[in-house]
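Enquirer: this is the structure alone, sequence omitted:
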């Protein structure tokens, strides 16, 4: 139980605590400027302040705190990836997530529920066996299960959707969810308490590079000098890199999801099918969330579309036929920054003192704590942490890709 909840329960009056200080003017200079006040940017600021004593930090956000992809994901946390590099990285993130509520003294509503991924073909079964062994080797709780075990886990699941009967499943006991906006606000509150400045409605217009080194950031509220800067802007990563004068191997696609009106609890685990390109989960409020792969065309639009809605609904009904009677409440889209190998780009950029946190595609939320911790260590010490070394930008030129294609809940 978070300590704040306990203190509130024993208090005789409502605790009067301001989450964030009121807006202030930009200073003329900072040690670190972080572009993007989503989960990643705020996490980097928090870990810089708490563990490295760097508090002259400004987090710049063109809109509002946590309003980008942080507010537009389905809050899934897992570590059942394909490669040793991915499993180790996301496994450490899961470990950090488990203690965030206590670390923040703020409830992020972390709920360990497990994730079930369905196999519909012999080829998928073989791939899942290999994936389970890689996960177990690095300490993850992942195993193959048969149809009988699937029935026991999810009695309401349709195991024979006609053209794609379920043959087996990959059960990931570490699968979980957390309240995405609570994660962002938890990092923001703790960072602000330590002196970090969070500037909303502050859009970066230009990155000033002199002699191959970043020296300042020009915004709609003025220009600030900085010792270094980190970009953490998700789907707009390639746009911002272009302002610094280099290209990223990133293409941005919309990623849509939707949610029904609340119904009685029927589903505890997270259930996904790469064959049907759909995943389904039920929230603590009873809403049924479902989504799939990214749209098939590059676009910087967060609007949902009827075409994809119809496709996702059809696949969700194949998995859970009774959902045909459920009423859709809302739908939304995020903007995913996809790399050729479906792994992120973290570390140094071609510009000195300008660091990259990009290429997260559909898996950025689940990496929030470990990304913040390792990127803060890189900025503070100048040394690349071992966990993120495989995700450097140069791997695309050196043919050292970390291929995670097919490791998403609904394969792209």
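Expert: That came in fine, so what should we check first? Quick caveat, the model's predicted, so the values are computed rather than measured.

Enquirer: make it CA atoms for all contacts and neighbour counts henceforth
Expert: OK.

Enquirer: could you pull out the strands for the stretch 251-400 of the chain?
Expert: Using DSSP state E, counting those that start in this stretch, the strands found in the stretch 251-400 of the chain span residues 251-260, 270-273, 278-282, 288-291, 328-338, 345-348, 354-358.

Enquirer: Serialize these to CSV and add fields for mean neighbour count and distance to residue 395.
Expert: Shown next, in CSV, are the strands of the stretch 251-400 of the chain (neighbours: other Cα atoms under 10 Å; distance: least, Cα to Cα, whole Å):
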stretch, mean neighbour count, distance to residue 395
strand 251-260, 23, 17
strand 270-273, 26, 30
strand 278-282, 24, 31
strand 288-291, 25, 31
strand 328-338, 21, 15
strand 345-348, 24, 9
strand 354-358, 25, 14
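
Enquirer: between the ones you listed, which gets nearest to residue 125?
Expert: For these, the distance to residue 125 is smallest for strand 270-273, at 12.3 Å, taking Cα to Cα.

Enquirer: for the nearest residue to residue 153 once chain neighbours are set aside, what are its contacts?
Expert: Leaving out its chain neighbours, the residue that sits closest to residue 153 by Cα to Cα, 6 or more residues apart in numbering is residue 269, at 7.7 Å. Contacts for residue 269 (Cα atoms under 8 Å, 6 or more residues apart in numbering) come out as 113-116, 153-154, 281.

Enquirer: and the strands of the stretch 251-400 of the chain: which comes nearest residue 120?
Expert: Closest approach to residue 120 among the strands of the stretch 251-400 of the chain is made by strand 270-273 (8.2 Å; Cα to Cα).

Enquirer: put this next to the first one:
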């Protein structure tokens, strides 16, 4: 059988693309070289972002932020999808969107947040600037003395252990063929679409979606396309359960940090701290200690908290932080679903749109600015 669509990659991007394509009535096969949700999609900290990240803003500047800000409407559109996703997929995704607070560690950083907020607002994102008094009043769990922060009311969290599996479960109910432990060896245009070599066996499809995350560049090379994407090893930690304290996604401008409290009480501490590579990604205890110290500097109630688990994963990245999306111009029928760093947030809307494009339907959002 020739499939309408072959999708490479069993993370959130691949699973969600498969779901939306199957929902549209397409014959779809998903090929995963190991098992599903083992990469960044199942190993990230579960943050739902909408603000421009501060660390690259600090280093790359206002002009970079203005260019990057073109992705913000994608985040907003995806968060709208997230809000109804539990009902659509009929399952608990641990989703909550109570807001995200970016705390300024200095007066200089607060001025930078004001500049960044102006760029974000120009893209339609609501950003509320809080001064020191408002910060102390609304966030009494913070260390005293910070000059202010930026609050975005649509940010939040979801559970990365649940999202991809539920998308896949619903896609399989709609007819998805899922092939685990099936690395793609070669992709060859065959006149009617593509033939994919899966190790002495072949899969044929009219169109192909590359949703392979950190392996996307090597997959794209199989059809002669150069994708400027690389891989980074980063890590996350979770603490013991503590009484309910933190309602929001929390950031800190002084160094990389995301902090949030799960419904069961544990704190997830992340922000992109580096892990080590030893055959695969492994936790670097130095990053654990620095990440925890930063969280404790911001939230004193975390003093003495125990880390119960830390884990590392490979994430995909681009130098300018922008996604690479849509059909490859020189390879008709070959599509890219590649969203670096914050693909967990953008996954639902991007995947729905890629499925629409691959099936010749009207796209939900315009991906043209992010073409290869």
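Expert: Received, thanks. Nothing here was measured: the structure is a model prediction, and the numbers come from that model.

Enquirer: got a TM-score for the two of them?
Expert: TM-score of the superposed chains, computed with TM-score structural alignment, normalised by the length of structure 2, equals 0.88; 357 aligned residues with a Cα RMSD of 2.4 Å.

Enquirer: still on that earlier bit, quick check: the residue nearest to residue 153 of structure 1 vs residue 94 of structure 1, distance?
Expert: Residue 269 of structure 1 sits 16 Å away from residue 94 of structure 1, taking Cα to Cα, to the nearest Å as the criterion.

Enquirer: helices and strands around the host helix or strand of residue 188 of structure 2, which ones?
Expert: Using DSSP states H and E, residue 188 of structure 2 maps to strand 186-189. Contact here means 3 or more Cα pairs under 8 Å, 6 or more residues apart in numbering; DSSP states H and E; on that basis strand 186-189 of structure 2 packs against strand 194-197.

Enquirer: hmm, 10 Å instead?
Expert: The contact analysis (3 or more Cα pairs under 10 Å, 6 or more residues apart in numbering; DSSP states H and E) places strand 186-189 of structure 2 against strand 194-197, strand 202-210, helix 216-221.

Enquirer: mind putting these into TSV with mean neighbour count?
Expert: TSV is the format used below for these (neighbours: other Cα atoms under 10 Å):
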stretch	mean neighbour count
strand 194-197	21
strand 202-210	22
helix 216-221	19
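
Enquirer: switch the ones you listed over to JSON lines; also include distance to residue 255 of structure 2.
Expert: Below are those laid out as JSON lines (distance: least, Cα to Cα, whole Å):
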{"stretch": "strand 194-197", "distance to residue 255 of structure 2": "44"}
{"stretch": "strand 202-210", "distance to residue 255 of structure 2": "33"}
{"stretch": "helix 216-221", "distance to residue 255 of structure 2": "29"}
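
Enquirer: and residue 2 of structure 2, which of those is closest to it?
Expert: Taking Cα to Cα, strand 202-210 is the member of these nearest to residue 2 of structure 2, at 4.9 Å.

Enquirer: on that earlier part again, who wins for proximity to residue 124 of structure 2 among the helices and strands packed on strand 186-189 of structure 2?
Expert: Closest to residue 124 of structure 2 of these is strand 202-210 (Cα to Cα; 30.2 Å).

Enquirer: the closest one corresponds to what range in structure 1?
Expert: On structure 1, the counterpart of strand 202-210 of structure 2 by TM-score structural alignment is residues 223-231.

Enquirer: mean distance between that stretch and structure 2 after superposition?
Expert: The superposed stretch 223-231 of structure 1 is, by mean Cα distance after the TM-score superposition for structure 1, a mean 0.9 Å from where its aligned residues fall in structure 2.

Enquirer: circling back to that earlier point, figure out which of the strands of the stretch 251-400 of structure 1 is closest to residue 77 of structure 1.
Expert: strand 270-273 (10.1 Å).

Enquirer: aligned to the residue nearest to residue 153 of structure 1, what sits in structure 2?
Expert: By TM-score structural alignment, residue 269 of structure 1 lines up with residue 248.

Enquirer: related to what we said a few turns ago, quick check: the residue nearest to residue 153 of structure 1 vs residue 113 of structure 1, distance?
Expert: 5 Å.

Enquirer: list the residues that contact both of the two?
Expert: Taking Cα atoms under 10 Å, 6 or more residues apart in numbering as the criterion, residue 269 of structure 1 and residue 113 both touch 172-173, 175-177, 281.

Enquirer: and which of the residues you listed is nearest residue 228 of structure 1?
Expert: Distances from residue 228 of structure 1 to these, taken by Cα to Cα, are shortest for residue 177, at 33.3 Å.

Enquirer: how many other residues sit next to the equivalent of the closest one over in structure 2?
Expert: Superposed on structure 2 with TM-score structural alignment, residue 177 of structure 1 falls opposite residue 157. Residue 157 of structure 2 has 26 neighbours, counted by other Cα atoms under 10 Å.

Enquirer: got it, and residue 29 of structure 2?
Expert: 25.

Enquirer: my guess is it meets residue 18, correct?
Expert: Yes. Residue 29 of structure 2 sits in contact with residue 18 when judged by Cα atoms under 10 Å, with a separation of 7.7 Å.

Enquirer: what sits in contact with each of the two?
Expert: Applying Cα under 10 Å, 6+ apart, one finds that residue 29 of structure 2 and residue 18 are jointly contacted by 5-7, 172, 175-178.

Enquirer: circling back: adding distance to residue 136 of structure 1, write the strands of the stretch 251-400 of structure 1 out as a markdown table.
Expert: Putting those into a markdown table (distance: least, Cα to Cα, whole Å) gives the following:
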| stretch | distance to residue 136 of structure 1 |
| --- | --- |
| strand 251-260 | 30 |
| strand 270-273 | 20 |
| strand 278-282 | 23 |
| strand 288-291 | 28 |
| strand 328-338 | 27 |
| strand 345-348 | 25 |
| strand 354-358 | 28 |
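
Enquirer: which residues sit in contact with residue 12 of structure 2?
Expert: 18, 36-37, 39-42, 160, 163-168, 211-213, 343-344, 346-348, 351.

Enquirer: meant to ask about residue 155 of structure 1
Expert: Applying Cα under 10 Å, 6+ apart to residue 155 of structure 1 gives the contacts 148-149, 266-267.

Enquirer: which residues does the match of residue 177 of structure 1 contact?
Expert: Contacts of residue 157 of structure 2 (Cα under 10 Å, 6+ apart): 45-49, 82, 93-100, 248-249, 260-262, 344-345.

Enquirer: I'm done for today, thanks for sticking with me.
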